[in-house]
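Enquirer: let me see the structure of the following:
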Amino acid sequence: MKQKELADLTNEELLQEAKKIKTNNIYDAAIFGFLIGVAVYSAVRNGFGLLTFLPLIYVPIAAKNKIRNKEVERLVKEKGLK
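Expert: Got it, this is the predicted structure:
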């Protein structure tokens, strides 16, 4: 199922997305921190290898999430919903 475009969301759906932003930021930080921990452990234990560069795989995903969150905040502010 495709996600709706942000501009097509109703006001209620947009407010729900805005409430999820803080939680999503915490999840992104936790996942990234875990991946950094795995990379450091791998580098110390086995030297540089595939797991050392694992956090680099998650960077584009986190960047996409951040862009979407900023767009949601912009739409909420534009519509004057908060």
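Enquirer: hey, let's count contacts and neighbours off CA atoms from now on
Expert: Noted.
Enquirer: where exactly do the helices run in the chain?
Expert: Ranges of helices in the chain, per DSSP state H, are 11-46, 55-79.
Enquirer: can you give me the offset of the longest one from its chain's centre?
Expert: When distances are taken as CA atoms, centre = their mean, to the nearest Å, helix 11-46 is centred 6 Å away from the chain's centroid.
Enquirer: quick one more, to check against the first:
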Amino acid sequence: MDYKKLSDEELLSEHKKVKTNDLINATLIGTFVGIACYSTIKHGAGFFTFFPLFFVFIFLKRKKDNKELENELKSRNLK
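Expert: Take a look at the predicted model:
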């Protein structure tokens, strides 16, 4: 998304959405790590150990993509 074309209000609205998504992603990451740990303890290393960790990497990649929004907020002194 090209954040430079958004107005200040639209940019702040997008920032609120990202913050909500970050909270949901953090909860899901914790859940997936917990599932992987539980699976490892109960059944040893296997498919259900590594499958949830795949999603953790996806959520962490999304977090890196949000840096562009943060940089635009800083450049406009909105944060």
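Enquirer: any idea what the TM-score is?
Expert: The TM-score (TM-score structural alignment, normalised by the length of the second structure) is 0.76; 79 aligned residues with a CA RMSD of 1.9 Å.
Enquirer: quick check: Ala62 of the first structure vs Glu78 of the first structure, distance?
Expert: Distance of Ala62 of the first structure to Glu78 of the first structure, computed by CA to CA, to the nearest Å: 24 Å.
Enquirer: so those two - more neighbours on which side?
Expert: Ala62 (18 against 10; other CA atoms under 10 Å).
Enquirer: could you dump the helices of the first structure to a markdown table with distance to Lys4 of the first structure?
Expert: As requested, these are exported to a markdown table (distance: least, CA to CA, whole Å):
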| stretch | distance to Lys4 of the first structure |
| --- | --- |
| helix 11-46 | 10 |
| helix 55-79 | 12 |
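Enquirer: what sits against the aligned residue in the second structure for Ile31 of the first structure?
Expert: In the second structure, the residue paired with Ile31 of the first structure is Leu28, using TM-score structural alignment. Counting by CA atoms under 8 Å, 6 or more residues apart in numbering, Leu28 of the second structure touches no other residue.
Enquirer: likewise for Val76 of the first structure?
Expert: Leu14, Leu15, Ala18, Lys82.
Enquirer: at 10 Å what do you get?
Expert: Counting by CA atoms under 10 Å, 6 or more residues apart in numbering, Val76 of the first structure touches Asn11, Leu14, Leu15, Glu17, Ala18, Lys70, Lys82.
Enquirer: to which residue of the second structure is it aligned?
Expert: Using TM-score structural alignment, the equivalent of Val76 of the first structure in the second structure is Leu73.
Enquirer: how close does the nearest residue to Glu68 of the second structure once chain neighbours are set aside get to Lys67 of the second structure?
Expert: Spatial nearest neighbour of Glu68 of the second structure, chain neighbours left out: Tyr3 (7.8 Å); criterion: CA to CA, 6 or more residues apart in numbering. Counting by CA to CA, the separation of Tyr3 of the second structure from Lys67 of the second structure is 11 Å.
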